[in-house]
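Engineer: got a predicted structure plus its sequence, pasted below:
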Amino acid sequence: MIDDLPRMSASTLSPPSLPSTPRSRVLAAGAAAACLVLLGTITFAAHIDRRHARQEVERTLQVLAALRGTSGAMSEAQAHQRGFLLSRDERFLRAYEVAEAAAVQQMTRLRQLLTDQDAIRLAAQLHDVSNAEFAELDEELGGEISPKDMVKAPEHLQVQLRAAVLVDQIEAREHSLLTSRELRADRASAAVNLLAGTLVLLTAVSVAVSVRYFQHAQHLERLVTVCAWSNEIKLGEEWVTVTEYLAREQGMRVTHGISPKELARIEAELERKQGA
């Protein structure tokens, strides 16, 4: 009778096997992890570049503010100096001294902020011109000058004109740098946003695939192979009884009894034998 049973291979009797981890699977997982790490590194580098670009933009704005402060303080100093010479009002003299100190302070800050070599060279020239201008203004404060003498000499006007030209040149240079730096900052921000979005997407996909894989693995682990003839259970490479399987896998202590159905079958078989 057993010979009449269909021949079944081991694969027919066994459930789908648990997903294995061959070398190709390990290499694929490693490559995916390496790509995430590489993309994360690139994203971090782009973030640093964006921060640096924004710092450069902020520095350029500070340079322009210091340049305006220097030019404004020099103009105020000249106006207050003229006011004092005309009126001999001490309030104009004090205002002149405050404006002169402010111009020196703004010039110092301007030279500290500059990073462009052309702008640094122009600022050095502006520093020399402003020193010459204030030296002449201070010299005039010590003498007696009539309103008629207030008309500027050509040399003095040339100094003021030179200072104005240098201010305009530095401002034009910094505005050009500001445009290029703002463009770089915008591009860096766009790159960071794109890389960050890609990184989040790949991470989400990796997590989803990993969760799906482990869910599938857990599902396969719950499948139990039972012999169709002996009711033995496959445990690793062994075939064990149900009692042994429960004891080894579930930690259950097993007792034995007899079901009503089986008891009725045995009683019927005994009565049949006794009747015979």
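Structural biologist: Received it, and whenever you're ready, just let me know what you need. Numbers count the residues shown, from 1 in each chain.

Engineer: rest of the way, CA atoms for contacts and neighbours
Structural biologist: Will do.

Engineer: and the helix ranked longest in the chain, how far from the chain's centre?
Structural biologist: In the chain, taking DSSP state H as the definition, the longest helix is helix 154-221. Taking C-alpha atoms, centre = their mean, to the nearest Å, one finds helix 154-221 lying 10 Å from the centre of the chain it belongs to.

Engineer: also stretch 143-150?
Structural biologist: Distance, centroid of stretch 143-150 to centroid of chain: 64 Å (C-alpha atoms, centre = their mean).

Engineer: got the contact list for that stretch?
Structural biologist: Arg82, Leu85, Leu86 (C-alpha atoms under 8 Å, 6 or more residues apart in numbering).

Engineer: what's the answer for stretch 183-198, then?
Structural biologist: By C-alpha under 8 Å, 6+ apart, stretch 183-198 touches Leu39, Gly40, Ile42, Thr43, Ala46, His47, Asp49, Arg50, Arg51, Ala53, Arg54, Val57.

Engineer: could you export those residues as CSV, including secondary structure, distance to Ile170 and neighbour count?
Structural biologist: Below are the contacts of stretch 183-198 laid out as CSV (DSSP: H, G, I helix; E, B strand; the rest coil; distance: C-alpha to C-alpha, whole Å; neighbours: other C-alpha atoms under 10 Å):
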residue, secondary structure, distance to Ile170, neighbour count
Leu39, helix, 40, 17
Gly40, helix, 40, 17
Ile42, helix, 36, 16
Thr43, helix, 35, 21
Ala46, helix, 30, 21
His47, helix, 30, 19
Asp49, helix, 26, 17
Arg50, helix, 25, 21
Arg51, helix, 25, 15
Ala53, helix, 20, 22
Arg54, helix, 21, 19
Val57, helix, 16, 21
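
Engineer: check contacts around Gly72.
Structural biologist: By C-alpha under 8 Å, 6+ apart, the contact list for Gly72 reads Ala103.

Engineer: this is the comparison structure:
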Amino acid sequence: MHTAKGGHTLKGFWDTMLRFTIVRSRTVTWMSAGFAALILMTVIAVAGFLYQQHGSDAVRHTVEVDARLSRVLSSLQDAETGQRGFVISDDEAFLAPYIDSRAAFDRNLDRLRDLVLDNPEQLAQLSRLRAFAKQFEVELDTSVALRRAGDAAGSARLVTEGQGKRTMDAIRALVQEMEQHEAGLLDERQAVVSRIALAVWAAVAAVVTLLAVLATTAVREAGRRASLARFLPEELSDQLADADDSLRVGRRQNAAVAFVDMRGSTTLAENLDPHELSVFLTSFRRRVMRIARLRGGVVDKFLGDGALVVFGLPEPRPDDAARALAFAKDLVEVIARWNVKSDGQPPIRIGVGIHYGDLFCGIIGEDTRLEFTVLGDTVNVAARLEQATKAHGVPILVSQAARDAAGKGVGRWREVSRTPLRGRAEAMAYFTPLESDE
């Protein structure tokens, strides 16, 4: 039996609905923010990887500049060695590396210029290097020309005076400055690459952590919803899952309640074996659920061969009572068609009682056994009306309140009685559809 809880403090319907909306909104907002953060971090990680690649290219660029500087210096040194060998020995064989090294110098200097085009400071140093190299070549060519002309003493004197050596020392100092500049750039670029690599790994770790959090949250949420679905009506479990503990407080609202009961189920149980009875009851419940869903009702629970159906969940609607009356008529018609198809089985008869009014709805019970239910006098009256269908021999009884709330367009009804229902002192009018409307 459903009874109202005396002294239970409840908030108003709209306060509860607002709280439900806020909690649900917070859940959706949190999940949306999580996925947005995930996308943002993924973008950061990808950008970091790309920038890290760019930094690695910059490091390789610096290494190549150093290599070209070494080759430039090496080619000048090779030219100097060939020049000295020819001056001392007058052997033309020394002029071959002298000539080849000058061509190599030009190639390496051009390549070096291409590498430092984006560095004004290095370009300025490169111009100085080219001037020193030109001066050095002139000095080498002069001594070689004197030796070829037979002036060995003059050629040796040029070498002994050390002008070529001083120019070469200036070239070495300039190359060293350029190498130090590149070394500084290399240190800076390696530091940037290291920081970027650290940031990338941190972003990847954050993405992985966020994915783990979202996955854990999703699994927990799925488990929580599955747990609720075990105890709560399917139409409510998803929405109630987002409401957290707020529905434990419950709410008051107007709703239409329909009690359905099958007549003669005891005789059926005696004539059918347990398996056949199970199949039969499953078929009956399936029809009740199908019609309830068609009319927007929620099967709160099945009570053996009966059912409690509520119209007004998860939110009340203006036509709750009208849909409840239509449900009752549809169910009676469906059962009648089922009887036609039964092969010699006794006809199935049902009783449906409907009342409309204020009730309490919410979650009761412990965490291990939750139950969403409706409580209050409206539920009691609907149950008494269903019981009264037996005494009056009609399949449907509807209270005056339900009929008035349904408004026009719900067919024609005749008053059955105003006698107080069993267990109640006050009189009330209740109705059944005219036969032409059933």
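Structural biologist: Received it, and whenever you're ready, just let me know what you need. Treat the numbers as computed from the prediction; the structure is a model and nothing was measured.

Engineer: three-state assignment of Ala383 of structure 2?
Structural biologist: Following DSSP: H, G, I helix; E, B strand; the rest coil, the label given to Ala383 of structure 2 is helix.

Engineer: aligned counterpart of it in structure 1, please.
Structural biologist: Using TM-score structural alignment, Ala383 of structure 2 has no partner in structure 1.

Engineer: count of neighbours near the nearest residue to Ala383 of structure 2 once chain neighbours are set aside?
Structural biologist: In space, and not counting its chain neighbours, Ala383 of structure 2 is closest to Phe259: 5.7 Å by C-alpha to C-alpha, 6 or more residues apart in numbering. For Phe259 of structure 2, the tally of surrounding residues (other C-alpha atoms under 10 Å) stands at 28.

Engineer: wait, is Phe259 of structure 2 part of a strand?
Structural biologist: Yes. Counting by three-state DSSP, one finds Phe259 of structure 2 located in a strand.

Engineer: list the contacts for it?
Structural biologist: Applying C-alpha under 8 Å, 6+ apart, the residues near Phe259 of structure 2 are Gly306, Ala307, Leu308, Val309, Gly351, Val352, Gly353, Ile354, Ala382, Ala383, Glu386.

Engineer: returning to what we had before: distance to Leu178 of structure 1 added to the contacts of stretch 183-198 of structure 1, as JSON lines?
Structural biologist: Shown next, in JSON lines, are the contacts of stretch 183-198 of structure 1 (distance: C-alpha to C-alpha, whole Å):
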{"residue": "Leu39", "distance to Leu178 of structure 1": "30"}
{"residue": "Gly40", "distance to Leu178 of structure 1": "30"}
{"residue": "Ile42", "distance to Leu178 of structure 1": "26"}
{"residue": "Thr43", "distance to Leu178 of structure 1": "25"}
{"residue": "Ala46", "distance to Leu178 of structure 1": "20"}
{"residue": "His47", "distance to Leu178 of structure 1": "20"}
{"residue": "Asp49", "distance to Leu178 of structure 1": "16"}
{"residue": "Arg50", "distance to Leu178 of structure 1": "15"}
{"residue": "Arg51", "distance to Leu178 of structure 1": "15"}
{"residue": "Ala53", "distance to Leu178 of structure 1": "10"}
{"residue": "Arg54", "distance to Leu178 of structure 1": "10"}
{"residue": "Val57", "distance to Leu178 of structure 1": "6"}
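
Engineer: how much space separates Val57 of structure 1 from Leu195 of structure 1?
Structural biologist: Using C-alpha to C-alpha, to the nearest Å, Val57 of structure 1 is found at 22 Å from Leu195 of structure 1.

Engineer: show me the contacts for whichever residue in structure 1 pairs up with Leu174 of structure 2.
Structural biologist: Taking TM-score structural alignment for the superposition, Leu174 of structure 2 sits opposite Leu166 in structure 1. Contacts of Leu166 of structure 1 were listed using C-alpha under 8 Å, 6+ apart, and they are Leu122, Ala123, Gln125, Leu126.

Engineer: those in helices, which ones?
Structural biologist: Under the assignment DSSP H, the contacts of Leu166 of structure 1 contribute Leu122, Ala123, Gln125, Leu126 to helices.

Engineer: what subset of the residues you listed is buried?
Structural biologist: Burial by neighbour count, judged by 16 or more other C-alpha atoms under 10 Å, picks out Leu122, Ala123, Leu126 from these.
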